[in-house]
Every structure is written in C-alpha cells, then in structure tokens.
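[1] sequence and predicted model, in that order:
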Amino acid sequence: MGNIINIGGSVWDKVEIARNQNRLHAIDYIKGICDEFIELHGDRYFGDDPSILAGISLINDIPITVIGQEKGNSIENNKKRNYGMANPEGYRKALRLMKQAEKFNRPIVTFVDTPGAYCGIVAEERGQGESIARNLFEIIDLKVPIISIIIGEGGSGGALALTIADKIFMMENAIFSIISPEAFSSILWKDRSKAKEAAEAMKITSNDLYDLGIIDEIILESNLGKFRSKDEMISETKIKILSTLNELMSEDIKEMLTKRYYKYRHIGC
C-alpha cells in the first residue's frame, strides 16, 4: 500500500494514516472490485462534480450502482477532484444515481473518503446544505440494499450524505467524525495546535465507532503488525460486499427499511 508508516498507535496516528496520500482511493476499490464500471456524469441541474465518482457496475454478475468520493492521487488530480470535497452538484449526482438504482432494483455501494463538503461561497450559493439534507431525506427510504464503506476520512455532513446505509463498514485506520480535529480544537480551545488532544476526545476511530454502535463492522488493514497489500485489501473488501449483498438481497424490503430506520433512531440511545 505504498509508504504508509505507523500502525496507528495513538488516535492521531490513525488520523494521519487516514489522510495518507498512499492509501487506496475509491477509484482503486472500484477498479479492483468491479468486473465492469460505466461512469455516469452530471446532476441534471448545474453540472458534473469530479469529486464524486459514480456509475453502474457488475460485481460477480450482480448489477450495482457504485458511488465513491475521490480525492485524487497526485497534485494535479487532487485539484481536479477538489481533494474529495464535493459541491452540491456532486451530492445531487449521487442522489440521481441512487434514485435510478431504486428504479432498476440495483443495490448501492458507496465508498466514503472526504475531509468534508466543500465550504466555498459558490457551494453555499448553489445550495450545499439543502443538497446534503435532501440526500439524507431521500436515501433513508430507498427500496434497495445500501452498503457504505468508510475507506479514509469520513468528514462531517460531506460524508454523512453517502453514509445512510443498511450496513456501514469502516477500514481499521479510517476516521469518521462530525468535524475535523483541527476545527474541533479551534472552536473548543481557540487553538488549532491542540488537534491531537481533540482527536483523542472525539471518538473518531473505527474501534470507538464500533463500540458506540455507529458502524457495523471493521475491515482490518493490518496483520501481525504489517499493512496488508493492495490486492489483499481489495479482495477482503470484495468478499465483504458480496456476502453482505447476498444477505440484504434476501430480506423483505419492508423489513429492511424498518431495520434501516431504527438503526439511525437508536444511534446515541
């Protein structure tokens, strides 16, 4: 998996690993897991957002809709993808394809990796908050199985807009939080330099979130103190997706929607 260092001892170690440029990106998982992938573009309102990679795919002959937040793996690509920070048209594109998936009875798989939704003036002018809220409102009732996998950073509403799911998996060294540790410390202590202390307090690691019942399962990235290879991670993730799809696709739709509803109602109880 490249030159990733440290097998996450402290919470801050995991923050750094989650943000590491050499981690597997959404595009790596999509190419490695899917037999075919046809990318679709545009939100039918404003334009296309390259930070959201979305389309239709086959995984072991099962047709699915796959949506990933893509940061890019080089400076040039980072800029093109806006470092994985989506504008409103990105979330509207994702929702358009999710509604299409429901129409054609295709399960949905999302790969979450974003510092957060883009917070620029143009994003606010085009309705950033409304686009995220609309996703939450619509996705909770979609009548197809949904699997969400947090593969790196799961930042704020930008991540939550693609993390309403029947099953949420999280990579061992990923993070999932309402705000970044830097922003948390600047608000709470008026001092961004206390980000490490903030990270410890925020309960943002896969183990914390599993214990709190927010995620369903952790996908291990290390074995005997060493990182798994790219091929091992892709293979493990594919196996997890296929077994979960088989489980969810065999459920009654009404029962699945009821479970999804109570899954989110029970968070924090």
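    That came through fine. Numbering: from 1, shown residues only.
[2] from here on, just use CA atoms for contacts and neighbour counts.
    Fine.
[3] residue 232 is in what secondary structure piece?
    Using DSSP states H and E, residue 232 maps to helix 230-249.
[4] helices or strands up against that helix?
    On a contact count with 3 or more C-alpha pairs under 8 Å, 6 or more residues apart in numbering; DSSP states H and E, helix 230-249 meets helix 26-33.
[5] the helix it packs on packs against which elements?
    Using 3+ C-alpha pairs under 8 Å, 6+ apart: helix 26-33 touches strand 52-59, strand 62-69, strand 108-114, helix 230-249.
[6] quick check: what element follows that helix along the chain?
    Next element after helix 26-33 (DSSP H and E): strand 36-39.
[7] name the residues that touch that next one?
    Outside strand 36-39, the residues that touch it by C-alpha atoms under 8 Å, 6 or more residues apart in numbering are 30-31, 53-59.
[8] stretch 46-60 too?
    Contacts of stretch 46-60 (C-alpha under 8 Å, 6+ apart): 26-27, 33-42, 63-71, 80-87, 89-91, 93-94, 97, 242.
[9] residue 231: neighbour count?
    Residue 231: 13 surrounding residues under other C-alpha atoms under 10 Å.
[10] from residue 33, how far off is it?
    10 Å (C-alpha to C-alpha, to the nearest Å).
[11] below is an additional structure, to be compared with the one above:
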Amino acid sequence: MEYLEFELPIKELEQQLQKCQIIGSESEVDVSETCKQIEQKLKDTKKDIYKNLTPWQRVQMSRHPERPYTLDYIEALCGDTFLELHGDRGFKDDKAMIGGLGKIGDQSYMIIGQQKGTNTKTRQYRNFGMANPEGYRKALRLMKSAEKFGIPVITLLDTPGAYPGLEAEERGQGEAIARNILEMTRLKVPIITIVIGEGASGGALGIGVGDKVMMLENTWYSVISPESCSSILWRSWEYKEQAAEALKLTASDMKKMKLVDEIIKEPLGGAHSNRPKTFASVKSAIEKAYDELKKLSSTDLVSQRMDKYSQMGVYKG
C-alpha cells in the first residue's frame, strides 16, 4: 500500500503492529496486550489525521494512486451488464472518456466518465484522464441516445482538466465543452453527477451539469488546480497549499456554497481503504437520487435544472 506524506505516522504504527503480530505467532511470548495498545493508538491516529485534513491534503487524497477510477465503479455497480460504446461519429474514439449502457439493480443507465490509468502504459493510453474534443462529443452522442430512449444518465467526474494540446484546440475543445454544457441543461432525462476524484476546470464541467450533483468526501471541484493557481498568482508551485485553501474547492466548501447537492461519505482512510464500502455508498446515493428524479416530468426536470444553475454565483455584499 502507498502512503501520502501526512499518512507516515499511520505507516509506522501499522509496521509496529505487524512486527508485534509476527513476534506473537513465532514465539511463546504473550504480546496480545501490546498489540491491543498499538491497535488502539493506530485507530486514534487515523481518526485524528483524517478528521482534520487540510484542503491540500484532500487534493492529495483525490489523486491517490490506489483510489478507484470510473471503470472500477462501473465494474462494481454494473458487473457484466455494462456495454461500452465507442466513438464520436466524427473523428475517433477518445480513450480518456468512457461511456456505455449498464444496469444498477433493475434500472438501466447511460454511464459516462473520465478514466485515468493505473500504470505508466495505461496512463498514456488514457491520456491521464484528459479528454480531447472527440471525448466530449462522444459523451454528448451517448447522452442524446439516452434521451431518445428515456434512459437516465450518470456522469463520473475525475480529470485534471480537458487536454490542452494544440490539436485539441484545432478540433474545437472550447466549443465541444460549451456545447455539452448547453445540451446537458436541456436534456430531457435525469442526470446524476458524481465527482469521484479530481473535478478540474471545464474538463469536469463538460460532463458535470446535473439534476443531482454529488461529491465524494475527499474530492475537489474547481475552475483551476491548486498548482496552476499558484503558478499564475505567485509564479511558483510552492504556494499550492495556500491556493488550495483560497480556492474553496473541497466537498464541504462546495456544499456550503450550494454548488453541489450532497457529500457522499468515504470510509476512514479514503475511498481506496475500503472499496466495497465506497461502492455501496455510491450505489445507494445513485438509487436515492434516481428515486427522487424519476417522479418528475421531462418539462419539470429541465425547468428545475435551469433554475438550479441560474441561481448559482449570486453575491450579496
């Protein structure tokens, strides 16, 4: 298991506990009391660390290499019912954007999300979760198909941003994202959006307009990453922690500002520390949200969605 810098006290205690258990199993010395004391200290240390995470530490948690990605959620929630669909019917299939039909329980959904890689080879294959214009156009094609057949849409957000390369700009990156935002506001089926990792910039917003927008506890959602913000304001990445604080990008900040509707609790230690529990929480949140949204007519859905986004960003001095 990999540990982040602030998790090193946990690593040390887990190593102590492991050594204590080995001594107990390989010798006749009774170390049960010592093991219990270490276990209790480990439990208290975990609570103390994870209940008091700074915004920057939550950003680090959202990027943890062992954190579940879009395909992990799809596999856990849909099993073998998921059918991936490919291509934007205009240019090519974008591997950074996953989309297809799947069943959660007895309900069919169109599930769309950014996919990062788990090692160097797959990260390059998935372009580090940064979609090109064809990725957003594929997502829109799938959403329009879902609308045609009355299938609700789930979007899973996890991207450091849309791909900023020259070829992406040449193929209309800004237009593709803007088009998706426009079309999602008036899509006539329920849209459930969940930030499962990084929710950065227009890259996330390009599939992020929803009737119900939720964030996992250790994720972030912002117009810019802390590093990029730091490099623009201070000409250095050294101030990324200050930038993370100032950006108000955590789930609790977003909920407080009414930019998201709900926070999905993660197991102590993050989503990766207990994947089955995380998947169960996400499944429950999806089913609860859909139970509320399916009662609304398509006209009411669009109207409420428009009202919701129209009310964002109001400032009273």
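    On my side now, so go ahead. If you're wondering where the values come from, they're calculated on a predicted model, not measured in any experiment.
[12] make CSV out of the contacts of strand 36-39 of structure 1 and add distance to residue 212 of structure 1 and neighbour count.
    Shown next, in CSV, are the contacts of strand 36-39 of structure 1 (distance: C-alpha to C-alpha, whole Å; neighbours: other C-alpha atoms under 10 Å):
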residue, distance to residue 212 of structure 1, neighbour count
30, 29, 24
31, 32, 12
53, 30, 26
54, 30, 27
55, 32, 20
56, 33, 20
57, 33, 22
58, 33, 16
59, 31, 16
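[13] which of those sits closest to residue 188 of structure 1?
    Minimum distance to residue 188 of structure 1 across the contacts of strand 36-39 of structure 1 is 34.6 Å, recorded for residue 53 (C-alpha to C-alpha).
[14] returning to what we had before: next, the mean deviation of the helix holding residue 232 of structure 1 compared to structure 2.
    For helix 230-249 of structure 1, the mean deviation from structure 2 after alignment is 0.8 Å (mean C-alpha distance after the TM-score superposition for structure 1).
[15] could you check the angle helix 230-249 makes with the helix or strand immediately after that helix in the chain?
    Toward the C-terminus, helix 230-249 of structure 1 is succeeded by helix 253-265 as the next helix or strand (DSSP H and E). Per axes from the mean of the first three to the mean of the last three C-alpha atoms, to 10 degrees, the angle that helix 253-265 of structure 1 makes with helix 230-249 is 120 degrees.
[16] which residues in structure 2 does helix 253-265 of structure 1 align to?
    Helix 253-265 of structure 1 corresponds to residues 298-310 in structure 2, going by TM-score structural alignment.
[17] report the buried residues of the matching stretch.
    Neighbour counts over stretch 298-310 of structure 2 (16 or more other C-alpha atoms under 10 Å) mark 298, 301-302, 305-306, 308 as buried.
[18] in JSON lines: those residues, plus distance to residue 163 of structure 2.
    Listed next are those as JSON lines, based on distance: C-alpha to C-alpha, whole Å:
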{"residue": "298", "distance to residue 163 of structure 2": "33"}
{"residue": "301", "distance to residue 163 of structure 2": "31"}
{"residue": "302", "distance to residue 163 of structure 2": "30"}
{"residue": "305", "distance to residue 163 of structure 2": "28"}
{"residue": "306", "distance to residue 163 of structure 2": "28"}
{"residue": "308", "distance to residue 163 of structure 2": "28"}
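[19] and the two most separated of those?
    The most distant members of those, if one measures by C-alpha to C-alpha, are 298 and 308, lying 15.3 Å apart.
[20] helix, strand or coil for the spatially most central residue of structure 2?
    For structure 2, the residue nearest the mean C-alpha position is residue 196 (1.6 Å; C-alpha atoms, centre = their mean). For residue 196 of structure 2, the assignment made with DSSP: H, G, I helix; E, B strand; the rest coil gives strand.
[21] any idea how far the alignment partner in structure 1 of it is from residue 47 of structure 1?
    Matched by TM-score structural alignment, residue 196 of structure 2 corresponds to residue 151 in structure 1. Remark: distance between residue 151 of structure 1 and residue 47 of structure 1 (C-alpha to C-alpha) = 26 Å.
[22] repeat for residue 39 of structure 1
    In terms of C-alpha to C-alpha, residue 39 of structure 1 sits 15 Å off from residue 47 of structure 1.
[23] return a ChimeraX selection command for the buried portion of the contacts of stretch 46-60 of structure 1.
    Remark: buried members of these, expressed as a ChimeraX selection using 16+ other C-alpha under 10 Å:
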select :26,27,33,34,36,37,41,42,63,64,65,66,67,68,69,70,71,80,81,82,83,84,85,86,87,89,90,91,93,94,97
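[24] for the residue nearest to the centre of structure 2, list the residues it contacts.
    Contacts of residue 196 of structure 2 (C-alpha under 8 Å, 6+ apart): 62, 69-70, 156-158, 215-216, 219.
[25] same check, this time on residue 159 of structure 1
    112-114, 116-117.
[26] now structure 2: which of these match?
    Of the contacts of residue 159 of structure 1, the contacts whose aligned counterparts also meet in structure 2 (both residues aligned by TM-score structural alignment, their matches' C-alpha atoms under 8 Å) are 112-114, 116-117.
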